[in-house]
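1. sequence first, predicted coordinates after that:
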Amino acid sequence: MVQRRPWEVEDGLWERIAGLLPVIERRVRYPGRKRLDDRRVLSGILFVLYTGIPWEFLPQELGYGSGSTCWRRLRDWHQAGVWQALHELLLAELRAAGLLDFSRAAVDGSHLRAMKGGAKTGPSPVDRGKTGSKHHVITEAHGIPLAATLTGGNRHDVTQLMPLVHAIPAVKGKRGRPRKRPDALFADRAYDSDTYRRELREVGIRPLIARRGTQHGSGLGIHRWVAEAAFALLHWFRRLRIRWEIREDLHEAFLILGCSIICWRRLKTSFC
C-alpha cells in the first residue's frame, strides 16, 4: 500500500473544502490559459506549509503548478474567507462528534522570527530585539485550537487575551445555540491582570490565571499545557516556525490553515 504524502489533499478533506471555494467563471470570448485544478494547487499550498520551501522553489514536476499560482490562490481564498470557513466547519463536526470540550480553555503566545519584516512585526524581547512576530492561540480542553491570531513580537500576551476570546467562532454541531465561550480559562503569569479577570467574568468566563510572585506548583499547569501542545503541532509545519511573508494576511492564512489541518487530523482519528 502506497502511503499518501501529508501535503496531498485527502478525499474527505477535499469534500469539505471544495464547497467553500469561490466559483470562477471562465471567460467565453478570451478564455486564456485553462485554470489549473484547485485540488492540485491546494496540494502545492500544503507542500509549502509543510516543508517551508520558498514559493519560487516549488518543484514543477510535482504537478501542483508554479509557486506564483499557489501564492495567488492562497491569497484569493484567504480574502474569500475559505480558511476561516473551513476551520469553523471542522470545529462544528468535532463538536457534533463529542470531541470538543468547552468546560475549559487555555491561552498562550509564542515568538517567531520575521525574516523580511512587514506589518505585525516588532523587536522581539526574547531574541535580542530582532524583528519578530507572535502567534497567540486559544484551545479547548484537549488542545484543539479554537482561534489563533498574529501580532508583532513586542506585543504583550495579556493584551491579546480578550481579542482571542472574541475571535472564537460560534461553533455549531449540536442542537440549540452555537457554543462560543468556554466555562473557564487557564493562563500563565503573563496574563496576570485583575482588569482582564474582570472582563472575562463579564462575558461569563471564570478566569484561572496564575499570579506573579507566587510559587510554582499551583496545579494550573495540568490544564495549561494543552496550549503549548497546540503550538508544538502548529510549528510542526515548517512555514509557521519562521515568518517569511512580508504580507501579514498571507502568514495569517497559513496559521488558520494549520489550525484547520490539526482539526481535520483529530476528526479523522475519530473515524477509525
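-> All right, it came through fine.
2. make it CA atoms for all contacts and neighbour counts henceforth
-> OK.
3. helices along this structure, start to end?
-> Taking DSSP state H as the criterion, the chain carries its helices at 11-18, 38-51, 67-79, 82-96, 161-167, 194-202, 221-234, 248-271.
4. can you put the ones you listed in a markdown table and add distance to residue 140?
-> Shown next, in a markdown table, are the helices of the chain (distance: least, CA to CA, whole Å):
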| stretch | distance to residue 140 |
| --- | --- |
| helix 11-18 | 22 |
| helix 38-51 | 24 |
| helix 67-79 | 24 |
| helix 82-96 | 11 |
| helix 161-167 | 11 |
| helix 194-202 | 16 |
| helix 221-234 | 8 |
| helix 248-271 | 12 |
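5. mean neighbour count and distance to residue 187 added to those, as JSON lines?
-> Below are these laid out as JSON lines (neighbours: other CA atoms under 10 Å; distance: least, CA to CA, whole Å):
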{"stretch": "helix 11-18", "mean neighbour count": "14", "distance to residue 187": "32"}
{"stretch": "helix 38-51", "mean neighbour count": "21", "distance to residue 187": "29"}
{"stretch": "helix 67-79", "mean neighbour count": "17", "distance to residue 187": "30"}
{"stretch": "helix 82-96", "mean neighbour count": "22", "distance to residue 187": "22"}
{"stretch": "helix 161-167", "mean neighbour count": "17", "distance to residue 187": "9"}
{"stretch": "helix 194-202", "mean neighbour count": "14", "distance to residue 187": "11"}
{"stretch": "helix 221-234", "mean neighbour count": "19", "distance to residue 187": "6"}
{"stretch": "helix 248-271", "mean neighbour count": "19", "distance to residue 187": "20"}
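6. so which of the ones you listed gets nearest residue 132?
-> Residue 132 sits nearest to helix 248-271 of all those, at 12.0 Å, using CA to CA.
7. re the thing from before, out of the helices of the chain, which is closest to residue 25?
-> Between these, helix 38-51 lies closest to residue 25; by CA to CA that is 13.4 Å.
8. which secondary structure elements does the closest one contact?
-> The contact analysis (3 or more CA pairs under 8 Å, 6 or more residues apart in numbering; DSSP states H and E) places helix 38-51 against helix 67-79.
9. so which elements touch the helix it packs on?
-> helix 38-51, helix 248-271.
10. columns distance to residue 228 on top of these, output as CSV?
-> As requested, the helices and strands packed on helix 67-79 are arranged in CSV below (distance: least, CA to CA, whole Å):
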stretch, distance to residue 228
helix 38-51, 19
helix 248-271, 14
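11. okay, now the one to match up with it:
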Amino acid sequence: MSDELWSLIEPLLPEPGPKQVEGRPRVPDRQALCGILFVLHTGIQWEYLPQELGFGSGMTCWRRLAAWNEAGVWDALHLVLLKKLRAAKKLDWSRAVIDSSHVRAARRGPKAGPARSTAHDRAASTTSSPTARASRSRCR
C-alpha cells in the first residue's frame, strides 16, 4: 500500500482501546489492513492467511475488519476518496449504475396471469370414470 493511500486511511481508523489482557503486542493497523486486502483480493479463507507475510493472523485481520466496519471506517473512506477524485475531476458519472435495491419503482406493472379460482371443487380424475368409482363404493 502506498504511503499516500495510507495517509488518507490512517486518520479514519479508531484509536485502539486499552489492552484487556497481557499477550502479544498489537499488530500495527497498516499491516492488518494489508492482510485484509490480501484476503479480499485473493479470496483465501481468513484462517489460511500466511503468517510469513507479516500481516498477523487471519483472526486478527478479521477482527480488525469487523471493528473498523462497526466504526464506519469504510463509509468514511469512500467519501474521502470520492471527494479526492471529484477535486481531481477523475469521476466519470457516465459509467455510474443505479442499483434497483436503492431506487424504488414508481408503480407495479400488470398482473402476470388470470386470477386463480379459490373454489373447493376436486379436480376430475383422468384415470377412472365416475360410474366405476360409484360402483366400488362401500356405502350402499
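-> In hand now; what should we look at? In this text, all values refer to a predicted model and were calculated from it rather than measured experimentally.
12. on that earlier part again, of all the helices of structure 1, which lies closest to residue 103 of structure 1?
-> Nearest to residue 103 of structure 1, of all the helices of structure 1, is helix 221-234, at 11.2 Å by CA to CA.
13. elements contacting the closest one?
-> When contacts are defined as 3+ CA pairs under 8 Å, 6+ apart, helix 221-234 of structure 1 packs onto strand 105-113, strand 131-140, strand 184-187, helix 248-271.
14. quick one: that helix aligns where in structure 2?
-> Alignment of helix 221-234 of structure 1 against structure 2: no match, by TM-score structural alignment.
15. and for stretch 38-51 of structure 1?
-> With TM-score structural alignment as the criterion, stretch 38-51 of structure 1 aligns to 29-42.
16. of all the helices of structure 1, which lies closest to residue 26 of structure 1?
-> Among the helices of structure 1, the nearest to residue 26 of structure 1 by CA to CA is helix 38-51 (13.9 Å).
17. before we move on, the earlier item: dump the helices and strands packed on helix 221-234 of structure 1 into a markdown table; add distance to residue 221 of structure 1 as well.
-> A markdown table is the format used below for those (distance: least, CA to CA, whole Å):
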| stretch | distance to residue 221 of structure 1 |
| --- | --- |
| strand 105-113 | 10 |
| strand 131-140 | 14 |
| strand 184-187 | 8 |
| helix 248-271 | 22 |
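18. what about residue 47 of structure 2, how many neighbours?
-> If you count neighbours by other CA atoms under 10 Å, residue 47 of structure 2 ends up with 14.
19. residue contacts, it?
-> The contact partners of residue 47 of structure 2, by CA atoms under 8 Å, 6 or more residues apart in numbering, come to 57, 58, 59.
20. which of these also appear as contacts in structure 1?
-> Using both residues aligned by TM-score structural alignment, their matches' CA atoms under 8 Å, structure 1 keeps these contacts from the contacts of residue 47 of structure 2: 57, 58, 59.
21. alignment lookup: the last one to structure 1.
-> Spelled out, it's residue 59 of structure 2. Under the alignment (TM-score structural alignment), residue 59 of structure 2 pairs with residue 68 in structure 1.
22. how much space between its match and residue 75 of structure 1?
-> To residue 75 of structure 1, residue 68 of structure 1 is 11 Å away according to CA to CA, to the nearest Å.
23. cool, and residue 98 of structure 1?
-> For residue 98 of structure 1, the distance to residue 75 of structure 1 - CA to CA - is 33 Å.
24. the helices of structure 1: which one's closest to residue 209 of structure 1?
-> The nearest among the helices of structure 1, by CA to CA, is helix 194-202 at 8.1 Å.
25. who touches that closest one?
-> By CA under 8 Å, 6+ apart, helix 194-202 of structure 1 touches 158, 161, 162, 206, 207.
26. the fourth one contacts residue 105, doesn't it?
-> No. Between residue 206 of structure 1 and residue 105 there is no contact under CA atoms under 8 Å: 10.1 Å.
27. these two: who's more crowded?
-> Remark: of residue 206 of structure 1 and residue 105, residue 105 carries more neighbours, 30 against 18, as counted by other CA under 10 Å.
28. would you confirm that that one contacts residue 185?
-> Yes. Contact criterion CA under 8 Å: residue 105 of structure 1 and residue 185 qualify, at 4.7 Å.
29. find residues that contact each of these two.
-> By CA under 8 Å, 6+ apart, no residue touches both residue 105 of structure 1 and residue 185.
30. tell me which residues touch the residue nearest to residue 209 of structure 1 when sequence neighbours are not counted, please.
-> Excluding the flanking residues, the one nearest residue 209 of structure 1 by CA to CA, 6 or more residues apart in numbering is residue 187, at 4.8 Å. When contacts are counted by CA under 8 Å, 6+ apart, residue 187 of structure 1 touches 106, 107, 108, 208, 209, 210, 224.
31. aligned partner of residue 187 of structure 1 in structure 2?
-> Checking TM-score structural alignment: residue 187 of structure 1 goes with nothing.
32. if I look at residue 187 of structure 1, how far off is residue 50 of structure 1?
-> Separation of residue 187 of structure 1 from residue 50 of structure 1 (CA to CA) stands at 29 Å.
33. do residue 222 of structure 1 as well
-> Per CA to CA, residue 222 of structure 1 is found 30 Å from residue 50 of structure 1.
34. try residue 207 of structure 1
-> 35 Å.
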